[in-house]
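[1] build me a model from this:
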Amino acid sequence: MSYEVKVKRLPGCEDVRLPQKMSALASGFDLHAAVSEPVTLGPGERALIPTGIAIAMPGELEAQIRPRSGLALKHGITCLNTPGTIDADYRGEIKVLLVNLGQAPFTIERNERIAQMVFQLVPPVRLAEVADLDETERGSGGFGHTGTQ
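    Predicted coordinates for the structure are as follows:
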């Protein structure tokens, strides 16, 4: 089964590449920067980078914005709030919150691949308030309670 996701190129972004998969079996669509001029992130700096697109997708989907591994490995560039969630009813421009965790300034150019967008199914969920929850072996243990690092 496939789902249609409509992509709208925003005014002034006619030259910005649409999201695309870079290989046949890739799960993510690469997103491109729609900056009007280069943006340089110094070490520790962050910026909200426009992509020049908006999308409309069926209610069964969400889009997750994730870092590109090559940018993270080579330059320390990653996304904050990862994965970022785009809900099916959002119609604004997709923007990517990038941060430079590297040790050197990094410049983002127009049309540079900056992140990837992965679509996920969102199951219908109904929350039910109860007085008690069933017990499990784990209980309320969290944040490293198993001793693994």
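
[2] every contact and neighbour count from this point should use C-alpha atoms.
    Fine.

[3] reduced to three states, what does the spatially most central residue of the chain come out as?
    Centroid-nearest residue in the chain, with C-alpha atoms, centre = their mean: residue 65, separated by 0.9 Å. Applying DSSP: H, G, I helix; E, B strand; the rest coil to residue 65 yields a three-state assignment of strand.

[4] what's next to the host helix or strand of residue 73, contact-wise?
    Secondary-structure element containing residue 73, defined by DSSP states H and E: helix 69-75. Applying C-alpha atoms under 8 Å, 6 or more residues apart in numbering, the set of residues contacting helix 69-75 from outside is 77, 78, 100, 101, 102, 104, 106, 114.

[5] quick one more, to check against the first:
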Amino acid sequence: MSVSPAIRLALLPHGEGLPLPAPHSPLAAGADLRAALPEGEPLELPPGGRAVVPCGFRMALPAGYEAQIRPRSGLAARHGVTVLNAPGTIDADYRGEVMAILVNLGEAAFRIERGERIAQMVVAPVVRPSFELGELDATQRDTGGFGSTGRG
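    Below is the predicted model of the structure:
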């Protein structure tokens, strides 16, 4: 098993009192992110609506890593609430507040309360390829696009 990187966090005033990002089960890949909304001021996300929801902290990822902000499957399945730009990417040189862009694709309004688990964050290594021009080798699929490899 590889060594896990240490991620330094800085709490923002509106994030105080909320749990730090953490996996919800022992083998979970993602760390749950919570809504750092003001106490008693829930966010109502109407059907078709979207909102940038603060998570109440900033972080310093090590060079060579990114954080991906992903939907929570339970919110997507039960309410149609998902991360709009999934996965959202946080680069190692970003030092602003971590936030999740949520969208309600469901049929009913969805209420987000302070401290609610709204998304998950997966930290992953980044490969930075170099790009160069040249001839491409042919493959069986070649230029076949969407759906070109069949239905199943």
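
[6] put one on top of the other, what's the TM-score?
    Here the TM-score of the superposed chains, computed with TM-score structural alignment, normalised by the length of the first structure as the reference length, equals 0.94; 148 aligned residues with a C-alpha RMSD of 1.2 Å.

[7] filter the contacts of helix 69-75 of the first structure down to the buried ones.
    By the neighbour-count criterion of 16 or more other C-alpha atoms under 10 Å, the contacts of helix 69-75 of the first structure include these buried positions: 77, 78, 100, 101, 102, 106, 114.

[8] redo those as JSON lines? Include distance to residue 50 of the first structure.
    What follows is these, written out as JSON lines (distance: C-alpha to C-alpha, whole Å):
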{"residue": "77", "distance to residue 50 of the first structure": "16"}
{"residue": "78", "distance to residue 50 of the first structure": "15"}
{"residue": "100", "distance to residue 50 of the first structure": "16"}
{"residue": "101", "distance to residue 50 of the first structure": "20"}
{"residue": "102", "distance to residue 50 of the first structure": "21"}
{"residue": "106", "distance to residue 50 of the first structure": "17"}
{"residue": "114", "distance to residue 50 of the first structure": "10"}
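
[9] touching, residue 59 of the second structure and residue 7? I think so.
    Yes - at 6.8 Å, residue 59 of the second structure and residue 7 qualify as touching, with contact defined as C-alpha atoms under 8 Å.

[10] so which of those two has more stuff around it?
    Neighbours of residue 59 of the second structure and residue 7, each counted by other C-alpha atoms under 10 Å, are more numerous for residue 59; the result is 18 against 10.

[11] show me what that one aligns to in the first structure.
    Correspondence of residue 59 of the second structure to the first structure, assessed by TM-score structural alignment: residue 55.

[12] and the lengthiest strand in the first structure, what does it pack onto?
    Of all the segments of type strand in the first structure, defined by DSSP state E, the longest one is strand 113-121. Here strand 113-121 of the first structure is seen to pack against strand 29-32, strand 61-66 when contacts are counted using 3 or more C-alpha pairs under 8 Å, 6 or more residues apart in numbering; DSSP states H and E.

[13] which residue numbers in the first structure does stretch 106-114 of the second structure align to?
    Under TM-score structural alignment, the match for stretch 106-114 of the second structure is residues 102-110.

[14] now swap in stretch 77-93 of the second structure and tell me
    Under TM-score structural alignment, the match for stretch 77-93 of the second structure in the first structure covers residues 73-89.

[15] contacting residues around the closest residue to residue 34 of the first structure other than its chain neighbours?
    Excluding its sequence neighbours, the residue lying closest to residue 34 of the first structure (C-alpha to C-alpha, 6 or more residues apart in numbering) is residue 51, at 4.7 Å. In this structure, residue 51 of the first structure makes contact with 16, 31, 32, 33, 34, 35, 93, 94, 95, 96, judged by C-alpha under 8 Å, 6+ apart.

[16] residue 30 of the first structure too?
    Counting by C-alpha under 8 Å, 6+ apart, residue 30 of the first structure has contacts 19, 20, 21, 22, 113, 114, 115, 116, 117.
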